[in-house]
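Enquirer: Quick one, fold the following:
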Amino acid sequence: MEAGRHWLDDERLRVYPRIFVAAYLFAVVAYALTLHDGLDFKGQPLGTDFVTFYSASVLVLSGRGASVFDYAVLNATQKAVFPGFTGELFAWFYPPTFLLVIAPLALVPYLAALAGFVATTTAAWLVALRSAVARAGAGWLIAAFPGLWVCAAHGQNGLLTAALAGGSLLLHGRKPVLAGVLLGLLAIKPHLAVLFAVALVAARAWRTLASAAATAVAFLAASLLVFGPGVLGAWLDSLQFARLATENGYLPWAKMPSTFALLRLLGTPVPWAYAVHAVVAIAAAVAVWVVWRRTDALPLRGAVLMAATFLANPYAFDYDLVWLAFPIAWLAVYGLENGWRRGDREVLVAAWLLPALATALASLTRVQVAPLVLAALVWVAVRRVVAGRGLPGWLVGVSAPSAPPARARRRSSPPA
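Expert: Purely as a prediction, here's the structure:
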């Protein structure tokens, strides 16, 4: 390697993503050959979590939407969808708003519904992500991103929530009301929108905040009108079950990229795990506040907000890490345009690999590395803003050969 040349060069960025995509396609074919009656070699339904969405749709279309929160009823419905499945399936912790989204799924057979859901949510994610990166040669890196394949394999909604969050950020500077509408639709997973409120208050983006609140309220009102007011109480009651399942490991900690899960895997008592997680969540909120107050550069704002979201939440899963495509893309473009700081590219590579490796590493070692990588990703954005404000050079990386000017360049629209 030439002196001064970084190991992550253009050739590796061209070749490695193609190798990843080839490996994914081989794995998909091998996996498909194991299927029998819709169950894989481990006896799990094709699409895994999607069977819950489909079963909820079955209940909605039969006029029993509120019963989706009854675990026994939902479990029986899931087993009716896959009669050969003998294991325990999944509870429903989503708000009534998401019932409106999945309601039409059972109008078509399971496989068609799964394919349509994955295709449409992937398309939405791709449209938003291509708007964020908008650079030639990024297609293979996007196609090879492990988060995309992990989320699609689960049949989960991470691609949809990422598209809503990323799309809202992309529109924030140009169409604040529409940005708020997209953010309000994130009411299908409201805990993922908490730090967005911090960011919008920090930026004094009152129109976006008002639009988001109005959209979320209208979305919830529509769901209550369709399913009845009792469904709201049923959802709130289900959150108690979700909390207990998270605390005792019924929901697998190895798949949860949170500080709380990291500590519980290490045997930390629940109160202490919550206390440490709260400290990390507050630090994440402060990071978001600082960046959104001190710069209007979209790559830095968007990256810190979407990455910090998972430091603030004790409840998230590996398939939600498909969100990281946006922080990685924004920070990569920002680094290319403004120069790299020490460790930037290594952190971006670690974040890119995280959806593929975090669960496996946690299962093998009982150490959940996701919060550490997420914290590093947040810092890559934060230090661009705080550089030159009295912090040591080693901490902000100012000694890197290609370091940009101390103050982050201000920009309110995505890089071209």
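
Enquirer: from here on, contacts and neighbour counts on C-alpha atoms
Expert: Will do.

Enquirer: Let me see the contact set for W253.
Expert: By CA atoms under 8 Å, 6 or more residues apart in numbering, the contact set of W253 is 246, 261-262, 264-265.

Enquirer: I meant I328, not that one.
Expert: With CA under 8 Å, 6+ apart, I328 has these contacts: 303, 348, 351-352.

Enquirer: Which of the residues you listed fall in helices?
Expert: Judged by DSSP state H, helices contain the following of the contacts of I328: 303, 348, 351-352.

Enquirer: on that earlier part again, can you pick the most crowded of the contacts of I328?
Expert: A303 (29 neighbours; other CA atoms under 10 Å).

Enquirer: now, among the contacts of I328, which is nearest to A216?
Expert: A303 (23.6 Å; CA to CA).

Enquirer: So that closest one is in contact with V378, correct?
Expert: Yes: here A303 reaches V378: they are 7.2 Å apart, a contact under CA atoms under 8 Å.

Enquirer: Alongside the first, I'd like the structure of this one:
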Amino acid sequence: MFAETLEAVQSSPSKRAAYVRFVLVALAAIVLFKTFWFARWGGWTDRELADFDAFHIVALHVWRGDLDQVYHFEALLKMQMEAAGGATGFMPWTYPPQYDLLVAPFAFLPVGVGYLLFTTATLALYLVTLRAIAGRNFAQVLVILFPALAITIGCGQNGFLTGALIGLVCLNVERRQWLAGFALGAMVIKPHLAIAAGLYLLMTRRWIALGTAATVVLVSSLLCTLLFGWQIWTAWLGAIRESASFLEQGFYPLFRMISAYAALYKAGLPASIAFWGQAAVAGAALLAVLLGPVRNASSKFALGVTVMVSVMISPYAYDYDLPMLGIGLALILPELAKLASQRERSAIYGLVLLAGAYGLLQSGRLAVQFGQKADPDQHFAPAIGGFALMALLVLLLRLLLRGMQPSPALPRTAQATE
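Expert: Here you go, the predicted model:
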């Protein structure tokens, strides 16, 4: 069966090493290819902007002193068209000011060089963190996660950074709460992906971690206020309201989204019904976080479920956020064989693969059939990733509700690497 095939990846040290080498070489090749693409070398002088281009544009405006303008879509669209030399895609800016500070240094680098440094640094941090958590299951997780890693590299997004931060929370929550709290606080760059982890820390009374996270958020917010002025927060909140309206009207490339909202909306349901569906899924995801400790799941398994459902809470979640799902999968794998049947494991692996691969394959199909600037709204493309994650959530809830025996607590970082 499918589960047996994937689990055979780790059947021997030599086979594990071979698969790891293959995946890492493939990822390096994609990074190199996309570096040329972002740098506009060769035949890519006339290309549409991608996510890292947006990061670079914002970085430039940090130093120009008009950062608040990037939160106004009409002004940002003009900036993007200027950078693209013409038409560009739909890329509103809704990141908190803390992320503006993070990307600011890239203004001093060409786009291609900045992309290479950002992607290689965050990918390396993510892989080191994933390896520390996964241990001997590292090769299996890499194979299952490969499509999600490839698409994150392709657009130059920050999924590796957020995945690594959540991974650091998991590695340190037992014995270095201050470090776990620092990593969780740094998730202020994408706060909607930290909701589940915050709830888990609250449920398990990790007060030092929660206090440290709150301090990081407050201090970084104060720094942003001092640097950019109070108006930056008004501009940011205005951008969030504007993006909610854009989401309701379906302006985003919803087929790349992995949320229940996107899945239901693209299936033809009205936006109001799709939002209620998203609310129900978010509630079920938070219930999964609560059930872990209640049903006597081990710290490792409960954390794994928490991380996996983190990407299911917000209606605004993309396939490039899926590296976080790999952290959760690595945490639950050691116990999955005894808690889930072979069929259930096959379904879990397959759903993770589908969620990561669908947007990649669909983007490729649209580009081949209709050109690089194909509009998915004109050529119907459903949001299958959202349905895959809803099914995955049902499976995780089923495992938790089935009941578990108490297991050892989360091991030390050193033990996890054995």
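
Enquirer: Do you know the score for how well these two fit?
Expert: The TM-score (TM-score structural alignment, normalised by the length of the first structure) is 0.83; 394 aligned residues with a CA RMSD of 3.3 Å.

Enquirer: hang on, the earlier thing: now tabulate the ones in helices among the contacts of I328 of the first structure in JSON lines and tack on distance to A358 of the first structure.
Expert: As requested, those are exported to JSON lines (distance: CA to CA, whole Å):
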{"residue": "A303", "distance to A358 of the first structure": "20"}
{"residue": "L348", "distance to A358 of the first structure": "15"}
{"residue": "A351", "distance to A358 of the first structure": "10"}
{"residue": "W352", "distance to A358 of the first structure": "11"}
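
Enquirer: Next, work out how far apart A165 of the first structure and V181 of the first structure are.
Expert: As judged by CA to CA, to the nearest Å, A165 of the first structure and V181 of the first structure stand 11 Å apart.

Enquirer: measure L225 of the first structure to F219 of the first structure for me?
Expert: From L225 of the first structure across to F219 of the first structure, the span is 10 Å (CA to CA).

Enquirer: How many residues are close by L262 of the first structure?
Expert: Applying other CA under 10 Å, we find 25 residues neighbouring L262 of the first structure.

Enquirer: and it, what helix or strand is that in?
Expert: Element membership of L262 of the first structure, judged by DSSP states H and E, is helix 259-265.

Enquirer: now the helix or strand following that helix, how far from the centre of its chain.
Expert: Sequence-wise, the next helix or strand downstream of helix 259-265 of the first structure (DSSP H and E) is helix 270-294. On the basis of CA atoms, centre = their mean, to the nearest Å, helix 270-294 of the first structure sits 18 Å off its chain's mean C-alpha point.

Enquirer: so what does helix 270-294 of the first structure touch, helix or strand wise?
Expert: Here helix 270-294 of the first structure touches helix 194-202, helix 259-265, helix 298-312, helix 370-386, going by 3 or more CA pairs under 8 Å, 6 or more residues apart in numbering; DSSP states H and E.

Enquirer: Any buried residues in it, and which?
Expert: 273-274, 277-278, 280-281, 283-294 (16 or more other CA atoms under 10 Å).

Enquirer: Contacts made by it with the rest, please.
Expert: Taking CA under 8 Å, 6+ apart as the rule, helix 270-294 of the first structure contacts 195, 198-200, 202-203, 247, 259-260, 263-264, 300-301, 304-305, 308-309, 311-314, 378, 382, 385.

Enquirer: how big is the offset of it relative to the second structure?
Expert: Once fitted to the second structure, helix 270-294 of the first structure is off its aligned match by 1.4 Å on average (mean CA distance after the TM-score superposition for the first structure).

Enquirer: Next, the contact list for the spatially most central residue of the second structure, please.
Expert: When the second structure is reduced to its mean C-alpha position, the closest residue under CA atoms, centre = their mean turns out to be D321, at 1.6 Å. D321 of the second structure makes contacts with 152, 158-160, 162-163, 311, as judged by CA under 8 Å, 6+ apart.

Enquirer: Show me which of A165 and V181 of the first structure is the more surrounded one.
Expert: Between A165 of the first structure and V181, A165 has the larger neighbour count (other CA under 10 Å), namely 28 against 21.

Enquirer: give the contact list for the more buried one.
Expert: Neighbour list for A165 of the first structure: 182-183, 186, 306 [criterion: CA under 8 Å, 6+ apart].

Enquirer: and those, which of them are in helices?
Expert: 182-183, 306.

Enquirer: Next one: A196 of the second structure from A54 of the second structure, what distance?
Expert: Counting by CA to CA - A196 of the second structure and A54 of the second structure are separated by 28 Å.

Enquirer: swap that for Y358 of the second structure, please
Expert: Where A54 of the second structure is concerned, Y358 of the second structure sits at a distance of 24 Å (CA to CA).

Enquirer: before we move on, what about W178 of the second structure?
Expert: 33 Å.

Enquirer: ditto for L193 of the second structure
Expert: Relative to A54 of the second structure, and taking CA to CA, L193 of the second structure is found at 20 Å.

Enquirer: more crowded one of the two?
Expert: Per other CA under 10 Å, whichever of L193 of the second structure and A54 has more neighbours is L193, with 26 against 20.

Enquirer: so what's the counterpart of that one in the first structure up against?
Expert: Alignment note (TM-score structural alignment): L193 of the second structure maps to L192 of the first structure. Applying CA under 8 Å, 6+ apart to L192 of the first structure gives the contacts 186, 309-310, 313.
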